[in-house]
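*Asks:* A structural model of the following input is requested.
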Amino acid sequence: MGLDYKKAGVDIDAGAEAVELIKADVESTFGPEVMTGLGSFGALFKLDWKQYQNPVLVSGTDGVGTKLKLAFELDCHETIGIDLVAMSVNDILAQGARPLFFLDYLATAKLEPVKMAKVVKGIAAGCREAGAALVGGETAEMAGFYQPGEYDLAGFAVGVVEADQIITGTEIKAGDLLIGLKSSGLHSNGFTLARAALFAKAGYSYQDQLPELENNLGKELLRPTRIYVKTVLKLLDKFKIKGLAHITGGGLKENVPRVLPPGLQAVINQQSWQPAPIFSLIQQAGEINFTEMYRTFNMGIGMVIIIKAADCQAVLNELSAVGEEAAIIGEIKTDASGGCVIK
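*Replies:* So this is what the prediction gives:
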């Protein structure tokens, strides 16, 4: 009997089934700006330019990394899509951009419509949280390319900001303060090291219920990345934010300096907040030194806001009013060596 595409490894009918399963979740993110539904070759998004004086589009793209391994091994796919959205929208937010729309790419060896629908449900939830429309995506069935049961994810976000409101960091000065917004855990960075420490070295299992954790270890690690869009946009309406740093790969030590002008240094007091227990568990399990922890993980701070000292208390009050856990974690000092020092 001759070959067809399904026998070769690509099931077109499964693709059509998957589209039907995700349709309601995708359309739940649409606003009046979205002009096309699922199935178009391209997504049309009509921006109301009259709302802006001099708009600039800001884009960002990212993936989820080896956190996906946990989703595969735990067969839990409902929240990994939130991570995908968060990584991109938090990045463009760091320049003051309001997310407009998001696209995703999912590649797998064999398309499983129900599993894909769970992933997209999470993506849609992340988009709703960020105020972005999930305007399109791509599902690639690549037989023989990925391991059975596994998939890869990538995403792309586009936002908008007024040209004179772009957060560049150029106005940051010595004496400005750093406010840290609490993370939900590891977010989507450092999982290769975390897995090596917890499972390969220390011999823990996903089902282990440790007294310092709220959930079993697997659920604790799968906590989705926080999306800071609503919180930060509210602040931008009321305060002059000089700098924003999304704390992703590279941790505080690598990400905060990305927004600093030459000749300035961020000095962070590690005693000013309490990282979640998962971080100390990883550190102890892997016998990881202090510097490596702070250049790999967010250590409990997912976003850093840099403001003038005079605005600090008002910003903290505003954050408290919206239920945000925040703390002053450091200040900006003059130092030709630059970078970020954690004491």
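*Asks:* hey, let's count contacts and neighbours off CA atoms from now on
*Replies:* Fine.
*Asks:* which parts of the stretch 151-300 of the chain are helices?
*Replies:* Using DSSP state H, counting those that start in this stretch, the helices of the stretch 151-300 of the chain run over residues 191-195, 217-221, 229-238, 251-255, 277-286, 290-294.
*Asks:* those helices into JSON lines, with extra columns for mean neighbour count?
*Replies:* Formatted as JSON lines, those follow (neighbours: other C-alpha atoms under 10 Å):
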{"stretch": "helix 191-195", "mean neighbour count": "20"}
{"stretch": "helix 217-221", "mean neighbour count": "19"}
{"stretch": "helix 229-238", "mean neighbour count": "14"}
{"stretch": "helix 251-255", "mean neighbour count": "23"}
{"stretch": "helix 277-286", "mean neighbour count": "17"}
{"stretch": "helix 290-294", "mean neighbour count": "14"}
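*Asks:* can you lay out those as a markdown table showing distance to Gly122?
*Replies:* Rendered in a markdown table, the data for the helices of the stretch 151-300 of the chain read as follows (distance: least, C-alpha to C-alpha, whole Å):
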| stretch | distance to Gly122 |
| --- | --- |
| helix 191-195 | 20 |
| helix 217-221 | 16 |
| helix 229-238 | 17 |
| helix 251-255 | 25 |
| helix 277-286 | 23 |
| helix 290-294 | 29 |
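*Asks:* want to put them side by side, so please do this one too:
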Amino acid sequence: MDYKDAGVNIDEGNKFVEMIKPIAKATMKSGVLNGIGGFGALYQLTDYKNPVLVSGTDGVGTKLKIAFMMKKYDTIGIDLVAMCVNDVIVSGAKPLFFLDYFATGKLQSDVGIEVIRGIAAGCSEAECALIGGETAELPGMYNEGEFDLAGFAVGAVEKDEIIDGRNIEVGDAIIGLASSGIHSNGYSLVRKVLFDLGKMSTDDYVEEYGLSLGEVILKPTRIYVKAFKSLKGISIKGMAHITGGGFIDNIPRTLKDGVSAKLDKNSWDVPHIFKLIKDIGKIDDMEMYRTFNMGIGMIIIVPSHQCDDAINRLKAAGEKPFIIGEIVNGKKEVLL
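*Replies:* Presented below is the predicted three-dimensional model:
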């Protein structure tokens, strides 16, 4: 807890730290030597012969604004973990541990605990330990009742098992894993389209989901760690986490020179929320695919002869996979 600024309630801060210790403790795993409470968290790397550490850091952007509007804070921590660990696994790494940064003008323990419980839930889903973080009280920096979040994940992969796209070949299959919704990107546009242009509110009922609009757009980002682990033995040649930049900017990051990803837009289900945003905002297809995940949160490139096996494993792991395209000759771009 950062007590440097005037006006900080030290007693509240100490109480908060004691409250989060058991929450974090529930995520501990072998390798953690010490966790919450020290100046630094210690993790002993075991079970690797030639390990490479892979790190990822991110936040949840203006999706926080939706949480503030709804006064619902129990899932935003899941988003935070997801944004970091999903980036880590695309290199072939298994997440090991996670740290968070929670900053607010005035600490409200009940809100903070909901956020931390969400982070812990995300860590449990990602099979990594919440081993530390920073809670900063910064008077004057944030509007009343608001806060900011950032996270940091570290994973490890054997050096000869790094996924970097170098082995991608023409004819390889592209598998897409269904997203849970908008995930955590494009929310500035979401708010402008739905609330400003569409004059909607978070309480509006969305018949297609049987939920309020707020519940639909606050649904947490899907974590794909278990899906990735289910593919052990499959020759994964490339992976892409579909975040800011959508399909257009993210998929080329895993491609090597001389190939492109040819996708069939009719091969998966595009959730209704994206159609709603497109229609109200009068946004063209290319911009939608450049901004949003459009129903696919992760893509995995595998040899065509292993595609059926991979699909079956992913289904058994609880995922909804689609064969969405193939690798073709090209200029390291996405062909829709």
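*Asks:* hmm, back to that, closest to Glu78 of the first structure out of the helices of the stretch 151-300 of the first structure?
*Replies:* Shortest separation from Glu78 of the first structure across the helices of the stretch 151-300 of the first structure is recorded for helix 217-221, at 11.9 Å, computed as C-alpha to C-alpha.
*Asks:* next, the mean deviation of that closest one compared to the second structure.
*Replies:* After superposition onto the second structure, the average distance of helix 217-221 of the first structure to its aligned residues comes to 0.3 Å, using mean C-alpha distance after the TM-score superposition for the first structure.
*Asks:* one step back: can you tell which of the helices of the stretch 151-300 of the first structure is closest to Gln165 of the first structure?
*Replies:* Gln165 of the first structure lies closest, by C-alpha to C-alpha, to one member of the helices of the stretch 151-300 of the first structure: helix 229-238, at 9.2 Å.
*Asks:* what packs against the closest one?
*Replies:* Contacting helix 229-238 of the first structure under the criterion 3 or more C-alpha pairs under 8 Å, 6 or more residues apart in numbering; DSSP states H and E are the following elements: helix 80-93, helix 113-130, helix 312-321.
*Asks:* how long is stretch 125-134 of the second structure end to end?
*Replies:* Across stretch 125-134 of the second structure, the straight-line distance between its terminal residues is 22 Å, by C-alpha to C-alpha, to the nearest Å.
*Asks:* of all the helices of the stretch 151-300 of the first structure, which one is nearest Gln313 of the first structure?
*Replies:* Gln313 of the first structure lies closest, by C-alpha to C-alpha, to one member of the helices of the stretch 151-300 of the first structure: helix 229-238, at 12.7 Å.
*Asks:* okay, the angle between the closest one and helix 80-93?
*Replies:* 20 degrees (axes from the mean of the first three to the mean of the last three C-alpha atoms, to 10 degrees).
*Asks:* contacts for helix 229-238 of the first structure, please.
*Replies:* Taking contacts as C-alpha atoms under 8 Å, 6 or more residues apart in numbering, the residues outside helix 229-238 of the first structure that touch it are 89-90, 93, 96, 98, 129-130, 241, 315, 318-319, 322, 324.
*Asks:* swap in stretch 170-180 of the second structure?
*Replies:* The list of residues contacting stretch 170-180 of the second structure from outside it, by C-alpha under 8 Å, 6+ apart, reads 219-222, 259, 261, 293, 295-304, 307, 311, 319-329.
*Asks:* about what we covered before: nearest to Ile82 of the first structure, out of the helices of the stretch 151-300 of the first structure?
*Replies:* Relative to Ile82 of the first structure, the nearest member of the helices of the stretch 151-300 of the first structure by C-alpha to C-alpha is helix 229-238, separated by 13.0 Å.
*Asks:* wait, is Gly302 of the first structure part of a strand?
*Replies:* Yes: the secondary structure assignment for Gly302 of the first structure places it in a strand, going by DSSP: H, G, I helix; E, B strand; the rest coil.
*Asks:* what do we get in the second structure for it?
*Replies:* Structural correspondence for Gly302 of the first structure with respect to the second structure (TM-score structural alignment): Gly297.
*Asks:* excluding its backbone neighbours, what's nearest its match?
*Replies:* Ser179 (4.5 Å; C-alpha to C-alpha, 6 or more residues apart in numbering).
*Asks:* look up how far Ala245 of the first structure lies from the equivalent of that neighbour over in the first structure.
*Replies:* Alignment note (TM-score structural alignment): Ser179 of the second structure maps to Ser183 of the first structure. Counting by C-alpha to C-alpha, the gap from Ser183 of the first structure to Ala245 of the first structure is 13 Å.
*Asks:* mind listing the shared neighbours of these two?
*Replies:* When contacts are counted by C-alpha under 8 Å, 6+ apart, the set common to Ser183 of the first structure and Ala245 consists of Met303.
*Asks:* trace Thr66 of the first structure over to the second structure, please.
*Replies:* Structural correspondence for Thr66 of the first structure with respect to the second structure (TM-score structural alignment): Thr62.
*Asks:* brain fart, Gly263 of the first structure
*Replies:* Using TM-score structural alignment, Gly263 of the first structure sits opposite Gly258 in the second structure.
*Asks:* wait, isn't that match in contact with Asn329?
*Replies:* Yes: in this structure, Gly258 of the second structure sits in contact with Asn329. The criterion is C-alpha atoms under 8 Å, and the distance is 6.0 Å.
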